[in-house]
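A.B. asks: okay, structure incoming, though there's no sequence with it:
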């Protein structure tokens, strides 16, 4: 494999960020913990990028960025379709598929999933290692290869070493992202979509560095590290643009147009639940976003309901 230069890969795709930007380019970025402005005017091309986040980097220095290129090709397709979604218009099958694809890619390609993925896989392996080491087939295979029975603890050490080698392999996370993104799609497909828009004269919706929200709202638990897997969620929210958000629901609910600043803040408070470090917004919304972050405790997720949106 020929050596490739390192690539600065977006955690949140540039095309996705464009839906929230001024002049399709500029966003304000704020610290989600303090509400302080990190950058009042940052280009989406430079925002939220990490070297080879989903590339496989091999010991000889070669870099396989095939998954990033695959996601880039898919994003060009599904973002074009997602931008056609309109409030109070039926979300057709093609649009729902595109929205699910947008959500699946961004659920799998983020820092929280990386931590949770390694934790889950390592935990599973550690549970299975002792069982595998006691498997009669493995014991017989060892005896045939070495002409003797394994010493006490020898097979356990061999299996643990193989497991550690697997977890530390260059393409471990990349393979996990690819597998997860594919697995999220059928789970998301089971949900219906309720669109929530906001009036043009109001501050708009935000986008976080972990843009797609999933969790157990009534318990106030969100994201992979606290709420766990997608299958256990009672709330999934996919921001679409500065003026439109998709709430996934078990049954079809009517679309809503928000017409008060307070309702916008309630929705944005939900969109911030899984943010790791930063949120972005349209530059005109910077002050309102900062104020919300500083007063986020006034908008507890457990109390969020359609009654808050009007």
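C.D. replies: Arrived safely, thanks for sending. Here the structure is a predicted model, which means the values were calculated and not measured. Numbering: from 1, shown residues only.

A.B. asks: hey, let's count contacts and neighbours off CA atoms from now on
C.D. replies: Fine.

A.B. asks: which stretches in the stretch 151-300 of the chain count as helices?
C.D. replies: 154-167, 172-189, 261-271, 286-294 (DSSP state H, counting those that start in this stretch).

A.B. asks: which residue is nearest the centroid of this structure?
C.D. replies: Compute the mean C-alpha point of the chain, and by CA atoms, centre = their mean the closest residue is residue 107, 2.5 Å away.

A.B. asks: thought it was touching residue 181?
C.D. replies: Yes: using CA atoms under 8 Å, residue 107 is in contact with residue 181, at 7.4 Å.

A.B. asks: picking that back up, which among the helices of the stretch 151-300 of the chain is found nearest to residue 67?
C.D. replies: Set against residue 67 and scored by CA to CA, the helices of the stretch 151-300 of the chain come closest in helix 172-189, at 7.3 Å.

A.B. asks: distance from that closest one to the middle of the chain?
C.D. replies: Taking CA atoms, centre = their mean, to the nearest Å, one finds the center of helix 172-189 at 11 Å from the center of the full chain.

A.B. asks: and it, what does it pack against?
C.D. replies: Here helix 172-189 touches helix 93-108, helix 111-133, going by 3 or more CA pairs under 8 Å, 6 or more residues apart in numbering; DSSP states H and E.

A.B. asks: any idea how far residue 139 is from the residue nearest to residue 143 when sequence neighbours are not counted?
C.D. replies: Of all residues beyond its chain neighbours, the one nearest residue 143 is residue 149 (5.2 Å), with distances taken as CA to CA, 6 or more residues apart in numbering. Going from residue 149 to residue 139 by CA to CA, to the nearest Å gives 7 Å.

A.B. asks: can you check residue 73 too?
C.D. replies: In terms of CA to CA, residue 73 sits 47 Å off from residue 139.

A.B. asks: so how far is residue 303 from residue 23?
C.D. replies: Distance from residue 23 to residue 303, by CA to CA: 36 Å.

A.B. asks: more neighbours: the two, which one.
C.D. replies: residue 303 (14 against 10; other CA atoms under 10 Å).

A.B. asks: from residue 266, how far off is the more buried one?
C.D. replies: 10 Å.

A.B. asks: likewise residue 273?
C.D. replies: In terms of CA to CA, residue 273 sits 11 Å off from residue 266.

A.B. asks: and the residue nearest to residue 143, helix, strand or coil?
C.D. replies: Under DSSP: H, G, I helix; E, B strand; the rest coil, residue 149 falls in the coil class.

A.B. asks: this is the other structure I want to compare:
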């Protein structure tokens, strides 16, 4: 049987990374907390990948990587649209493309997976003992096995089901699908604000968690910090080397960055939200390194206050 967990899947898609790469599709990879260069020219096909992230073994025991293919089908036209966005050109169709790109990458990250695993642990502690009190389950057990179950009998069955769904990655893949749809609907209620850096000699960085939802007041960043989308006061992500987008409840005018400090503050948010690394165009590496080295001096408050 084909092992679905041997195939390499991109956490940040290759086509998305291409928007930040040089002509030979290479990016510089930098440690987000220290600013150290991890790789000066890494091929995007090998960057931000994980074996079998979106794969599962279905109930027939067959390897299934369809979710990765479905994500790719959705993403191809989206990224074509993303590259057309400018401060003067971001109508409803292009705004919807931003929302879809953000939703895809919010569930396509190890931060989301870690949050998912915490929920599974909560299920094990809270849900399994609760099963033992369900009369319908106790009656079904008695009918199937001809004996009255103990609480532990019911818990053991629930534990086996949970372990099987974790082992085959079905629980994670199903959660990605459900949360992608939920997040896309949630983000569709926001307005898209375009941010450009064409007038500066530096570009946006792309984190291993590229789409940031943060609560600046409490200094919490994303699923890593158990932050729900609805509790964020900042949702922002880079689109290309020179374009980013933020989501807001009310319409906001586009921002054309002309001051390097403002650009640094935005890249600092991308670095803080990353789990480990950020990537950038090799020509932007020096500036991105400086940002990562001075995160404590680059306040994100202006991004929320306007």
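C.D. replies: Everything's here; your move. Nothing here was measured: the structure is a model prediction, and the numbers come from that model.

A.B. asks: let me see the TM-score of these two.
C.D. replies: Between these two chains, after superposing, the TM-score reads 0.92 (TM-score structural alignment, normalised by the length of the second structure); 306 aligned residues with a CA RMSD of 2.3 Å.

A.B. asks: still on that earlier bit, could the helices of the stretch 151-300 of the first structure be laid out in a markdown table, adding mean neighbour count and distance to residue 99 of the first structure?
C.D. replies: Output for those, formatted as a markdown table (neighbours: other CA atoms under 10 Å; distance: least, CA to CA, whole Å):
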| stretch | mean neighbour count | distance to residue 99 of the first structure |
| --- | --- | --- |
| helix 154-167 | 15 | 31 |
| helix 172-189 | 18 | 9 |
| helix 261-271 | 22 | 16 |
| helix 286-294 | 20 | 25 |
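
A.B. asks: out of these, which is closest to residue 95 of the first structure?
C.D. replies: helix 172-189 (11.4 Å).

A.B. asks: the closest one against the second structure, how far on average?
C.D. replies: Average distance, helix 172-189 of the first structure versus aligned residues of the second structure after superposition (mean CA distance after the TM-score superposition for the first structure): 1.3 Å.

A.B. asks: residues making contact with that helix?
C.D. replies: 54-56, 67, 96-97, 100-101, 104-105, 107-109, 114, 117-118, 166, 230-231 (CA atoms under 8 Å, 6 or more residues apart in numbering).

A.B. asks: returning to that earlier point: return the most buried member of the helices and strands packed on helix 172-189 of the first structure.
C.D. replies: helix 93-108 (a mean of 22; mean count of other CA atoms under 10 Å).

A.B. asks: burial count for residue 147 of the second structure?
C.D. replies: Neighbour tally, residue 147 of the second structure, other CA under 10 Å: 11.

A.B. asks: residue 236 of the second structure now?
C.D. replies: The tally of other residues near residue 236 of the second structure (other CA under 10 Å) stands at 24.

A.B. asks: ok, it touching residue 246?
C.D. replies: Yes: under the criterion of CA under 8 Å, residue 236 of the second structure makes contact with residue 246 at 4.1 Å.

A.B. asks: now the helices of the stretch 151-300 of the first structure as JSON lines including distance to residue 216 of the first structure?
C.D. replies: Formatted as JSON lines, these follow (distance: least, CA to CA, whole Å):
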{"stretch": "helix 154-167", "distance to residue 216 of the first structure": "29"}
{"stretch": "helix 172-189", "distance to residue 216 of the first structure": "15"}
{"stretch": "helix 261-271", "distance to residue 216 of the first structure": "12"}
{"stretch": "helix 286-294", "distance to residue 216 of the first structure": "21"}
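
A.B. asks: and of the helices and strands packed on helix 172-189 of the first structure, who's closest to residue 191 of the first structure?
C.D. replies: Residue 191 of the first structure lies closest to helix 93-108 among these, at 9.5 Å (CA to CA).

A.B. asks: quick one: the closest one to the second structure mean distance?
C.D. replies: So helix 93-108 of the first structure averages 0.9 Å relative to the second structure (mean CA distance after the TM-score superposition for the first structure).

A.B. asks: any idea how many residues pack against the residue nearest to residue 138 of the second structure when sequence neighbours are not counted?
C.D. replies: Using CA to CA, 6+ apart and skipping the chain neighbours, the partner closest in space to residue 138 of the second structure is residue 149 (6.4 Å). Per other CA under 10 Å, the neighbour tally for residue 149 of the second structure reads 16.

A.B. asks: so what's residue 54 of the second structure up against?
C.D. replies: Residue 54 of the second structure sits in contact with 9, 65, 67-68, 173, where contact means CA under 8 Å, 6+ apart.

A.B. asks: compute the distance between it and residue 168 of the second structure, please.
C.D. replies: 11 Å.

A.B. asks: before we move on, what about residue 15 of the second structure?
C.D. replies: From residue 15 of the second structure to residue 168 of the second structure the distance is 28 Å (CA to CA).

A.B. asks: aligned to residue 12 of the second structure, what sits in the first structure?
C.D. replies: Using TM-score structural alignment, the equivalent of residue 12 of the second structure in the first structure is residue 12.

A.B. asks: so what's that match up against?
C.D. replies: Residues near residue 12 of the first structure by CA under 8 Å, 6+ apart: 48, 106, 209-211.

A.B. asks: from what I can see residue 53 of the second structure touches residue 9, true?
C.D. replies: Yes: if you go by CA under 8 Å, residue 53 of the second structure and residue 9 touch, sitting 6.0 Å apart.

A.B. asks: would you mind telling me which of these two has more residues around it?
C.D. replies: residue 53 (25 against 22).

A.B. asks: so what's the more buried one up against?
C.D. replies: Residue 53 of the second structure is in contact with 5, 8-9, 11, counting by CA under 8 Å, 6+ apart.
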